[in-house]
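Trainee: Structure of the sequence below:
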Amino acid sequence: MKLVSVWTVAALLPSCLGAEIYVSPSGSDDATGAIASPLKSIQAAVDLATAGSTIYLREGTYSPTTNIQITKSGSAGSPIVLQAYEGEKVVIDGEEMPGTPAELDASLDNDDRGILHIQDAEYWEFYDLELINGPYGVYSRDASNNHYERIITRDNYESGFQLQGAASNNSVFYLDSYGNRDPRKNGESADGFACKEGEGEGNILRGARLWNNVDDGLDLWEFKSAVTIEDTISWGNGVNRWDFSPFEGDGNGFKLGGGGDGEIGPANHIITNCIAFENSKDGFTDNSQTGDFTLTRNTASNNAAVGFKFASAVATLNDNIAAANGEKPTSLSADQISEGNSWDGSESWTDSSFISVDTTLVQGSRAASGLIEASDFLLPKSGEAIGATTHWS
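Mentor: Predicted structure coming up:
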């Protein structure tokens, strides 16, 4: 999805249809919102925006004391866009918001969740934003048809990025989500990316990197519909870097479901060209979720427990690699369909099976497009077309 075109508006108030609205940390909410007279408050710009508006955030750090509530909608042909202006670096710091952090075992009101709190809102696009120290970074509830691209969610006090409830046709491209933790739960729930407690269709996560989060890299807890996950890397999750006691973090790379009795419904997730390494539990697990999963050309390497663990879903696994995981390569029930994977042959896969196991190769900066630099990381020395590659298209 590309950025929408810019509508030029001369000498008109920013509340007009299709306006460009500018915001700056040095602006004023008594200003007009024009480029030479920017607003100060992101919320003020959101309140003014209508279908077709583009809100440009100028460079700097924004420190709102309450979260940014997005509860209106654009339209399919005229979305509302919130983005950094022309490559400028924009950071939204939620440290002064309620719940940063909430006390141990405290509840966090729904309305306080997220630096960006998006609820019952459709046809928004978000680009090039860094969200830090918030009560969640992005929290979207019962919101569909929204697009997020080149977003960073780091060091938040709950999950970095969460879709919850009724959610359809949301696309999240090139997300970096790391260092998120939840002191109020001693690590039980802060994931890099989570899609939880709901259902919908057409949701896609592409090109994400999810690392060093206190719980799981990716968590689809009690989400009953298909999610498509492509070109995503999850590593270093579930490690107690914050000295929580008792520590409750899980640490799966890709937790593809789970929940209580009656809350687990069939979900036909599709996972392609993804990598899980050095997580404190499993690489890929259905976590008791039911449904028909398809996993093609993924790699699980050096996770503390199992590379691929599927017992409740019926997974079709083709051309995947499990190497050097702590307990065993796989734990698969008889219902799973496995063909052409590393464990289907006689060879034992180890670190020496790859051209490179240098993890720094996937930790560099992204290109302007959002792509990471392609490398030989975890490519088989044999040249087989098997496992994941960082040569993203």
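Trainee: drop to CA atoms for contacts and neighbour counts, all remaining ones
Mentor: Fine.
Trainee: I'd say residue 297 and residue 390 touch.
Mentor: No. Contact criterion Cα atoms under 8 Å: residue 297 and residue 390 do not qualify, at 11.5 Å.
Trainee: Correct me if wrong, but residue 43 is in a strand.
Mentor: No. Counting by DSSP: H, G, I helix; E, B strand; the rest coil, residue 43 falls outside a strand, being helix.
Trainee: Please tell me how far residue 234 sits from residue 298.
Mentor: Applying Cα to Cα, to the nearest Å, the value for residue 234 to residue 298 is 11 Å.
Trainee: list the residues that contact both of the two?
Mentor: Residues touching both residue 234 and residue 298 (Cα atoms under 8 Å, 6 or more residues apart in numbering) are residue 275.
Trainee: Point me to the helix or strand that includes residue 47.
Mentor: Element membership of residue 47 [criterion: DSSP states H and E] is helix 42-48.
Trainee: which helices and strands does the helix or strand following that helix pack with?
Mentor: Using DSSP H and E, the helix or strand that follows helix 42-48 in sequence is strand 54-57. Where contact means 3 or more Cα pairs under 8 Å, 6 or more residues apart in numbering; DSSP states H and E, strand 54-57 is packed against strand 20-23, helix 42-48, strand 80-84.
Trainee: Tell me which residues touch residue 165, please.
Mentor: 141, 142, 196, 197, 198, 199.
Trainee: Just these: which are in helices?
Mentor: Using DSSP state H, no member of those sits in helices.
Trainee: Please give the structure of this sequence too, so both can be compared:
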Amino acid sequence: MGPGSGTGTVIRGCRTYANSDDGLVVADFASPVTIDATWSFGNGVNRWDLPATGSGHGFDLGSAAAHRVTRSAAWKNNGHGFTGAGTAPHDLTTNTAFRNAGDGFAFPTAPVVLRDSFAMGNRTQEVLADTAQDDGNTWNEQGWSTDVLRSLDPTAAEGPRNPDGSLPSTTYLTNTKDSTVGAPMTAS
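Mentor: Sure thing, here's the model as predicted:
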């Protein structure tokens, strides 16, 4: 998403994948954006042997406005799963960051609110500013491991959409420990 503004912008049920740079970028959008039930995976990989060096983040929220991300997932990106520069107080709830080459949730300077999110297998699960508010996340509690995941196979999540156009049904990255933690991996 390029530079712009406009209140009430919602991105829902999208997949951003296999981009040479980042997946979903709202870094330069001056008004708050709500991102819901959106998946970003496999970004930042040079598949064409061109001299491209993208950062490969799943979701880049930037610092132009305080964005909200809910029920979304980032996996196997070459950069961070979710990130934002500056001091915008983004709100992230029930999201999943899995096996990203960078950090799962990287907000080193922003006073983000980060709740009920799942991070595992990333370089570091979370890098947060001292002013961040985080609770109910997998790194705040004990007993979380890949053993609680219903599926580690992304085939269905990366496959065709449902006939009605919604994201495909999948158990990928959903957990058996606490269904209120992490992305539910549905678009409803």
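Trainee: After superposition, what's the TM-score here?
Mentor: Scored against TM-score structural alignment, normalised by the length of structure 2, the superposed chains reach a TM-score of 0.93; 188 aligned residues with a Cα RMSD of 1.5 Å.
Trainee: just to revisit the earlier point, would you mind putting the contacts of residue 165 of structure 1 into JSON lines with neighbour count and distance to residue 364 of structure 1 alongside?
Mentor: Formatted as JSON lines, the contacts of residue 165 of structure 1 follow (neighbours: other Cα atoms under 10 Å; distance: Cα to Cα, whole Å):
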{"residue": "141", "neighbour count": "23", "distance to residue 364 of structure 1": "32"}
{"residue": "142", "neighbour count": "18", "distance to residue 364 of structure 1": "34"}
{"residue": "196", "neighbour count": "22", "distance to residue 364 of structure 1": "29"}
{"residue": "197", "neighbour count": "21", "distance to residue 364 of structure 1": "33"}
{"residue": "198", "neighbour count": "20", "distance to residue 364 of structure 1": "34"}
{"residue": "199", "neighbour count": "21", "distance to residue 364 of structure 1": "34"}
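Trainee: Let me know the closest of the residues you listed to residue 359 of structure 1.
Mentor: Distance to residue 359 of structure 1, by Cα to Cα, is smallest for residue 196 among these, at 29.3 Å.
Trainee: correct me, but the closest one touches residue 218?
Mentor: No. Counting by Cα under 8 Å, residue 196 of structure 1 stays clear of residue 218, with 10.5 Å between them.
Trainee: list the residues that contact both of those two?
Mentor: In contact with both residue 196 of structure 1 and residue 218: no residue, using Cα under 8 Å, 6+ apart.
Trainee: burial measure for residue 359 of structure 1, as a count.
Mentor: With neighbours defined by other Cα atoms under 10 Å, the count for residue 359 of structure 1 comes to 13.
Trainee: Apart from its neighbours in sequence, what residue is nearest it?
Mentor: Spatial nearest neighbour of residue 359 of structure 1, excluding adjacent residues (Cα to Cα, 6 or more residues apart in numbering): residue 377 at 7.2 Å.
Trainee: In terms of helix, strand or coil, where does the residue mapped onto residue 271 of structure 1 from structure 2 fall?
Mentor: Under the alignment (TM-score structural alignment), residue 271 of structure 1 maps onto residue 69 of structure 2. Put simply, residue 69 of structure 2 is strand when judged by three-state DSSP.
Trainee: check contacts around residue 69 of structure 2.
Mentor: 34, 35, 36, 90, 91, 92, 93, 95.
Trainee: So which of those sit within strands?
Mentor: Judged by DSSP state E, the contacts of residue 69 of structure 2 include 34, 35, 36, 91, 92, 93 as members of strands.
Trainee: nearest to residue 50 of structure 2, of the residues you listed?
Mentor: residue 35 (30.9 Å).
Trainee: How much space separates the closest one from residue 64 of structure 2?
Mentor: Counting by Cα to Cα, the gap from residue 35 of structure 2 to residue 64 of structure 2 is 15 Å.
Trainee: hang on, the earlier thing: most neighbours per residue, which of the helices and strands packed on strand 54-57 of structure 1?
Mentor: When these are scored by mean count of other Cα atoms under 10 Å, the highest mean neighbour count falls to strand 20-23 (a mean of 28).
Trainee: Which part of structure 2 matches that strand?
Mentor: Under TM-score structural alignment, there's no match for strand 20-23 of structure 1.
Trainee: Next: stretch 82-99 of structure 1.
Mentor: Stretch 82-99 of structure 1 maps onto no residues of structure 2, going by TM-score structural alignment.
Trainee: Quick one: residues contacting the counterpart of residue 182 of structure 2 in structure 1.
Mentor: Using TM-score structural alignment as the criterion, residue 182 of structure 2 maps onto residue 387 of structure 1. Residues in contact with residue 387 of structure 1 (Cα under 8 Å, 6+ apart) are 273, 296, 297, 298, 299, 319, 320, 321, 379, 380.
Trainee: What does residue 304 of structure 1 correspond to in structure 2?
Mentor: For residue 304 of structure 1, the residue aligned by TM-score structural alignment is residue 101.
Trainee: and its match, how far is that from residue 77 of structure 2?
Mentor: For residue 101 of structure 2 relative to residue 77 of structure 2 (Cα to Cα), the value is 6 Å.
Trainee: Of those two, give the one with the bigger neighbour count.
Mentor: Comparing residue 101 of structure 2 with residue 77 by other Cα under 10 Å, the one with more neighbours is residue 77, at 34 against 20.
Trainee: how much space between the more buried one and residue 126 of structure 2?
Mentor: Taking Cα to Cα, one finds residue 77 of structure 2 at 15 Å from residue 126 of structure 2.
Trainee: by contact count, what packs against the helix holding residue 47 of structure 1?
Mentor: strand 20-23, strand 54-57, strand 68-70.
Trainee: So which bit of structure 2 is that helix matched to?
Mentor: Counting by TM-score structural alignment, helix 42-48 of structure 1 corresponds to no residue in structure 2.
Trainee: Give the burial count for residue 14 of structure 2, as a bare number.
Mentor: 17.
Trainee: I should have written residue 158 of structure 2 there, sorry.
Mentor: 17.
Trainee: What lines up with it in structure 1?
Mentor: Using TM-score structural alignment, residue 158 of structure 2 pairs with residue 363 in structure 1.
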